[in-house]
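**Student:** quick one: sequence plus predicted model below, questions after.
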Amino acid sequence: MTETTEVKRAEVREQAEAILRRLAGEHAKLREDQWRAIEALTVDRRRVLCVQRTGWGKSAVYFVATALLRAGVTATGPTVIVSPLLALMRNQVDAAARAGIRARTINSANLDEWSLIEAEVRAGEVDVLLISPERLNNPDFRDNVLPGLAASTGLLVVDEAHCVSDWGHDFRPDYRRLRTFLAGLPSRTPVLATTATANARVTADVADQLGDALVLRGPLDRDSLRLAVLDLPNPAHRLAWLADHLERLPGSGIVYTLTVAGATETAEFLRSRGFPVASYTGQVEDADRRAAEQDLLDNKIKALVATSALGMGFDKPDLGFVVHLGAPSSPIAYYQQVGRAGRAVEHAEVVLLPGAEDAAIWRYFASLAFPPEEQVRAVLANLWPDRPMSTQALEPLVDLRRNRLEMMLKVLDVDGAVRRARGGWLATGEPWTYDTERLRRVAEARSSEQKTMIEYASTTACRMEFLRRCLDDPGAAPCGRCDNCAGPLFDAEVSGASLAAADAFLGRPGVEIAPKKMWPTGLAAVGVSLKGKIAPSEQIETGRAVGRLSDLGWGNRLRGLVAPEAPDAPIPDDLAAAVVEILKSWAHGDDAWPERPAAVVAISSRRHPELISSLAGHIARIGRLPMLGAIVSAHAAESDHRGNSAQRVRSLHDAFTVPAEVAAELSGLTGPLLLVDDLVDSGWTMSLAGRALRQSGAKGVLPLALAVAG
């Protein structure tokens, strides 16, 4: 290296240190690997992959590099940051402003600003543009904005780059479209990919997709985190423990759950015990999520009770604790979530409260992975090369639910078999092979991660060392802080009062069964002449079930009764008592049934005939109602069904027969029927069985089930 080059690098480093001080304060100083990354990006114009722990300062690298590149002798175009979450985008815009960097974002929440922002980019008024990976394949953005953006980009940043790899714990098909963006960049355009959660396999995969990349991998220890695991017997104990110990946990933090129902229930229980908390899930409106984020940032609440919807990118440096009610399915995902805590505080508490139901939840989410080949081929067979078909129009033709179909189409798009266009999807006609072997290996990797997570919960060795070894950190060593190294900080004891409150809360039976009011779209395409609103004379009423399969309280109990593999047996006493409580509450209050039922009818079952008949008989005896019999299905109405509504209606719309002896009784009834089943999944079995009864003369139909899926 020449003396002139050395001088230039020294000058660039001096400028970089000055920019960092503007960003992070007068005493801030670049870490050695931060400088190596900045030097490679700004001086050598290389591609860099940074695998560094949360809080290391990856954002400082790309903000400093941006400032240097924008102020250079040959000033570059804007930095483009591909970022997965709106929460991360909002934090990054605020951080950029502190360094005097003008940042804008294009995402689904600011559609009305797109034209203005695009004009600002073309005018050179934007230093940093943050976009979501999904935006890369929005037809208008891809065709009209992306080519010019790729040609003018001064630096491309791929944040949370483990999402690029389908070996990663949070693979997102949209991230794979970065290959197209990378291919359109001018030569020597620097690229930075960053992540805190990549093992050796994911690191190698991402580096291979980047091309000739400098990989900077640092130690992943988080010396502020104190890890612990407590083995508690059931969900009520876990809620009671949280109520007893939440006040002792430092500052404010996050309580993670595995399901939306778990987050909702936990937040409701903690509020009932006087704690200021908010729930945060994918089903919460964006404005409410933003308000909850801000309340946590401002320490107005003790905790956000969240699903994985709150994960990558949420930046609260003084977050004091992370508690998991239920274990994530991957130790790498777990490390990523607990890494939100302790970034700017000396100590942060991390507590895992695993549950016996965790494995069942993991299996459910695993069942939603990439579909089998015959379903993929069915989708491709229904697409045209010159006539776009929307997902909504395609859905009735294939037995896949909307979100799974969308995910599959994104993968096929990346593979080149389909192309997204204005109005829907097109077949490209390119040859495509179902990669059975790779999908098998990915599934095996997921299964191995689940086993490893169970080992983490039971290990007697250092927990931080365990997690670091899962991430292939060569510097993994005992931390001296976790419960196994230093002894437990918390015990498993819970107070009688909190346990009684949790038992009562989780033991409350009763969730609504929402009636169907509209037929699925596109039924004509599958030969069913139903559309629009369901006639009021054919609708069922709002119903009731004991609980959801995902409930913290009733979930385990119900899964053991209604799961396909569950043995058939008469209704247990505790469930029978819960049904009676539901009927009592249903008869009174603001949401009482419109009219007392006049008789009971069951839906015939191939899997659990004794369970359903005994349940219906018990209801009839308790309510002193006539038991009319069962409505029967000509098809396998209770097959494992995770497909979409159109396919469900196609298979069931003419399946139910009302026996003559049942039909003969209907005209003489003065009130509605109670229609009894074990499980409501899509809701169409109950709706179409009820429709058949209404058409046969039933005045009304009140659905009653043991469980609701979800």
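**Tutor:** Yep, that arrived.

**Student:** CA only for contacts and neighbour counts going forward, please
**Tutor:** Will do.

**Student:** for residue 38, what are its contacts?
**Tutor:** 61, 62, 64, 65 (C-alpha atoms under 8 Å, 6 or more residues apart in numbering).

**Student:** count the neighbours of the third one for me.
**Tutor:** For residue 64, the number of neighbouring residues by other C-alpha atoms under 10 Å comes to 27.

**Student:** isn't it right up against residue 19?
**Tutor:** Yes - if you go by C-alpha atoms under 8 Å, residue 64 and residue 19 touch, sitting 6.0 Å apart.

**Student:** quick one: secondary structure of the spatially closest residue to residue 333 that is not a sequence neighbour?
**Tutor:** Nearest non-adjacent residue to residue 333, counting by C-alpha to C-alpha, 6 or more residues apart in numbering: residue 169, 6.0 Å away. Classification of residue 169 using DSSP: H, G, I helix; E, B strand; the rest coil returns coil.

**Student:** relative to residue 136, how far out is residue 169?
**Tutor:** With distances taken as C-alpha to C-alpha, to the nearest Å, residue 169 is found 22 Å from residue 136.

**Student:** and if you look at residue 680?
**Tutor:** Distance from residue 680 to residue 136, counting by C-alpha to C-alpha: 38 Å.

**Student:** equivalent analysis for residue 636, please.
**Tutor:** 42 Å.

**Student:** and the two? Which one has more around it.
**Tutor:** residue 136 (22 against 12).

**Student:** hang on, that one packs against residue 179?
**Tutor:** No - judged on C-alpha under 8 Å, residue 136 makes no contact with residue 179 at a distance of 10.5 Å.

**Student:** strands of the stretch 1-150 of the chain, start to end?
**Tutor:** Taking DSSP state E, counting those that start in this stretch, the strands of the stretch 1-150 of the chain run over residues 47-51, 79-82, 103-106, 128-131.

**Student:** this is the comparison structure:
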Amino acid sequence: MTNADRADLRASADSVLARLVGDTTGTARLREDQWRAIEALVADKRRALVVQRTGWGKSAVYFVATSLLRQRGAGPTVIISPLLALMRNQVEAAARAGIRARTINSSNAEEWGTVQDEIAAGEVDVLLVSPERLNNPDFRDQVLPRLAAATGLLVVDEAHCISDWGHDFRPDYRRLRTMLAELPAGVPVLATTATANARVTADVAEQLGTGAGTDALVLRGPLDRESLSLHVLRLPDAAHRLAWLADHLRELPGSGIIYTLTVAAAEEVTAYLRQCGHTVAPYTGRTENADRQQAEDDLLANRVKALVATSALGMGFDKPDLGFVVHLGSPSSPIAYYQQVGRAGRGVEHAEVLLLPGTEDEAIWRYFASVAFPPEELVRRTLDVLGNSDRPLSLPALEPLVELRRTRLETMLKVLDVDGAVRRVKGGWTATGAPWVYDAERYAWVARQREAEQQSMRDYAGATGCRMEFLRRQLDDEEAAPCGRCDNCAGPRFETKVTGAALDAARGELGRPGVEVAPRTMWPTGLASVGVGLKGRIPEGERSFAGRALGRLSDIGWGNRLRPLLTERVPPVDAGPVPDDVADAVVRVLADWAKGPGGWASGAPDAPPRPAGVVTMASRGRPRLVASLGGRIAEVGRMPLLGTVTYAPGAEGTRPSRTNSAQRVRALHETLTVPAELADAVASAGGPVLLVDDLADSGWTLAVAARLLRRAGAQGVFPLVLAVQG
């Protein structure tokens, strides 16, 4: 292409940009690196990696390149995009530039056939595909080959997800290596991200070169965000942090996002802020798709002051005038933190970013770290089970045969699939028989990097130097320099004082005891394969009523009080008798439960009978805690303490799986027992019993114990525990 041709191409590119951003004056111009990327893709048919700060305009690169390539007769652009919120934003942005975009993802399965017909008819310029689709057997074997053959441009958005060195690694992204290798010669590829340090950048660039024969062009810019003012506020406890939000939320500019580390915390914070008169909405992994879209729309239209969100609202949400981001608790990675705060200040001169770290943060980090890649013996066990099967095994069929919970099992299988050891087919998973090596050194290195990232977040919170410079250095930004805007550069902009009224209200919200414990209603699938003759729905006469817990371990109220009592230690250490404040709170839970809807003291016509006695669960790690709690409940409620559901002789030292429902039920089915004296007591009690335990994680211990008690003659079982996991 001649220099004159390239000049004409640049003029066309600027014209497309003007349509994209709604510029009617004709003055819109691409940034120099935007043009370099577009030139590489359109003129030179190269592969490029663009690492630029959030809000820099990475999406403009692929939309402008798409328009130019389509004008030249190229096939549609395929964008691998990780989140529904990101897809919705991109479809709307494409329409502004006259680009017809469609999506294939989990929320629009009913449209897939129509979308594929439109692609075949040449009516689609951009197809956005979720990475999970890449390993769907039908899509992988039938749709993907046709797309790879016809695509004019492949875009990998949020490309740091490709790298298992990255903070947000997703195994489905690794399948892109296969797609890259199979692309026809001359098809350009663009990868974009705002959150890649030098190690991740090198890993992604190396994978981009797969099958291309040339190195990828890497365009990496400075990562300063001139509009952001970073602050850290250290407050004494969770109640003070909530009170600070209630007192100061209206002072923060515009509308924004309040990030929490867990779903439970998001729900607590939302309830409290609404109680204080603030217009906020939750946005978590539990939020239904329709409610998520409504929440996004409300924030975009400034109908809410803030979304209270987990990392489910992470990559790609685009609101240029977002005025603030507050983190109630520290993310475990400074790179993830940079990415999330980058939601703010894209189209305004000033935005506030505040971190309010909490004492519970590290316990939450440890929990998420515990679901890392499984140890080698579990991986080998899974490969052996698949290899010895004469048919594909679905996740429900495979789960009972290995010691892994379903979500962790699925993630592991996706990694093995990319490594060539297993393959997803119709009906489930099969082993390929290909040799596979457990890369223990790599997994250990990744784990050490995670630990280093956690230490970096501790260092960030305690830093006395420039906070933006700190984050930029974590991302290996060679141009990092003091920003002059953060609390350490320019001085604190916010006081830590809170009003007494807000603090009292926060303490009341966080101190309010009581969480419903939903009963298990279905036995896990596949129990027959491990020798247990239970399946389907648990009969009404063998299941418990809904129960109650004092709190969740993941919340920022009672969770902070209960974690020191209930956190697993090896070997288990008995916490001793139940503390008075905890016992008193459990009594309040019991009283509210009795009088509330469906309670035995509610006066409702269909109210169940009052409990006639207390039964405790045997505890391997905390026997005095559970026994003393049962005794206090019996004493206060003036009920007899009927006895304890125990473990069979010889089983006291064994610990059932905590990662797999079928294996856990099998172990409990074989070891839990109702002693004869307890069976006689519950049969003659003349009413339901309260079943007291310390922690409900999976709910299967309560379900199996309730079945045994009902079969022994109990007229009902009300579970009452100190805490639920999650």
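**Tutor:** Received the coordinates, thanks. Just so we're clear, the structure is a prediction, and the values are computed from it rather than from any experiment.

**Student:** so what's in contact with residue 136 and residue 179 of the first structure at the same time?
**Tutor:** Counting by C-alpha under 8 Å, 6+ apart, no residue touches both residue 136 of the first structure and residue 179.

**Student:** number of nearby residues for whatever residue of the second structure lines up with residue 473 of the first structure?
**Tutor:** In the second structure, the residue matched to residue 473 of the first structure (TM-score structural alignment) is residue 477. When neighbours are defined as other C-alpha under 10 Å, residue 477 of the second structure has 20 of them.

**Student:** ok, residue 477 of the second structure to residue 178 of the second structure distance?
**Tutor:** Taking C-alpha to C-alpha, one finds residue 477 of the second structure at 31 Å from residue 178 of the second structure.

**Student:** same thing with residue 433 of the second structure?
**Tutor:** Distance of residue 433 of the second structure to residue 178 of the second structure, computed by C-alpha to C-alpha: 19 Å.

**Student:** likewise residue 202 of the second structure?
**Tutor:** Distance check for residue 202 of the second structure against residue 178 of the second structure: by C-alpha to C-alpha, it reads 18 Å.

**Student:** what about residue 542 of the second structure, neighbour count?
**Tutor:** Other residues within reach of residue 542 of the second structure, judged by other C-alpha under 10 Å, total 21.

**Student:** whoops, I mixed them up, residue 419 of the second structure
**Tutor:** The number of residues packed near residue 419 of the second structure is 16, by other C-alpha under 10 Å.

**Student:** nearest residue to it other than its sequence neighbours?
**Tutor:** Nearest one to residue 419 of the second structure, counting by C-alpha to C-alpha, 6+ apart, is residue 436 at 7.6 Å.

**Student:** thinking again about what came up before, tell me which of the contacts of residue 38 of the first structure are still there in the second structure?
**Tutor:** Of the contacts of residue 38 of the first structure, the ones still in contact in the second structure (both residues aligned by TM-score structural alignment, their matches' C-alpha atoms under 8 Å) are 61, 62, 64, 65.

**Student:** hmm, back to that, save the strands of the stretch 1-150 of the first structure as CSV, and put in distance to residue 422 of the first structure and mean neighbour count too.
**Tutor:** Listed next are the strands of the stretch 1-150 of the first structure as CSV, based on distance: least, C-alpha to C-alpha, whole Å; neighbours: other C-alpha atoms under 10 Å:
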stretch, distance to residue 422 of the first structure, mean neighbour count
strand 47-51, 33, 25
strand 79-82, 22, 26
strand 103-106, 19, 23
strand 128-131, 20, 24
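
**Student:** what would those strands look like in JSON lines with distance to residue 707 of the first structure?
**Tutor:** Shown next, in JSON lines, are these (distance: least, C-alpha to C-alpha, whole Å):
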{"stretch": "strand 47-51", "distance to residue 707 of the first structure": "44"}
{"stretch": "strand 79-82", "distance to residue 707 of the first structure": "41"}
{"stretch": "strand 103-106", "distance to residue 707 of the first structure": "42"}
{"stretch": "strand 128-131", "distance to residue 707 of the first structure": "41"}
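
**Student:** against the second structure, where does stretch 286-302 of the first structure fall?
**Tutor:** Counting by TM-score structural alignment, stretch 286-302 of the first structure sits on residues 289-305 of the second structure.

**Student:** residue in the second structure matching residue 272 of the first structure?
**Tutor:** Aligned partner of residue 272 of the first structure by TM-score structural alignment: residue 275.

**Student:** got it, and residue 547 of the first structure?
**Tutor:** In the second structure, residue 547 of the first structure lines up with residue 551, judged by TM-score structural alignment.

**Student:** didn't residue 565 of the second structure look like it was pressed against residue 579?
**Tutor:** No - checked against C-alpha under 8 Å, the pair residue 565 of the second structure and residue 579 is beyond contact range at 9.5 Å.

**Student:** neighbour count for those two, which is higher?
**Tutor:** Per other C-alpha under 10 Å, whichever of residue 565 of the second structure and residue 579 has more neighbours is residue 565, with 18 against 13.

**Student:** which one in the first structure is aligned with that one?
**Tutor:** Match for residue 565 of the second structure (TM-score structural alignment): residue 561.

**Student:** so its match is in which element?
**Tutor:** Assigned by DSSP states H and E, residue 561 of the first structure belongs to helix 555-562.

**Student:** mean shift between that helix and the second structure?
**Tutor:** With mean C-alpha distance after the TM-score superposition for the first structure, helix 555-562 of the first structure departs from the second structure by a mean of 0.9 Å once superposed.

**Student:** quick check: what element follows that helix along the chain?
**Tutor:** With elements assigned by DSSP H and E, the helix or strand that comes after helix 555-562 of the first structure is helix 573-586.

**Student:** what helices or strands is that following helix leaning on?
**Tutor:** If contacts are counted by 3 or more C-alpha pairs under 8 Å, 6 or more residues apart in numbering; DSSP states H and E, helix 573-586 of the first structure sits against strand 543-548, helix 609-623.

**Student:** in CSV: the ones you listed, plus mean neighbour count and distance to residue 536 of the first structure.
**Tutor:** Shown next, in CSV, are those (neighbours: other C-alpha atoms under 10 Å; distance: least, C-alpha to C-alpha, whole Å):
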stretch, mean neighbour count, distance to residue 536 of the first structure
strand 543-548, 25, 16
helix 609-623, 20, 26
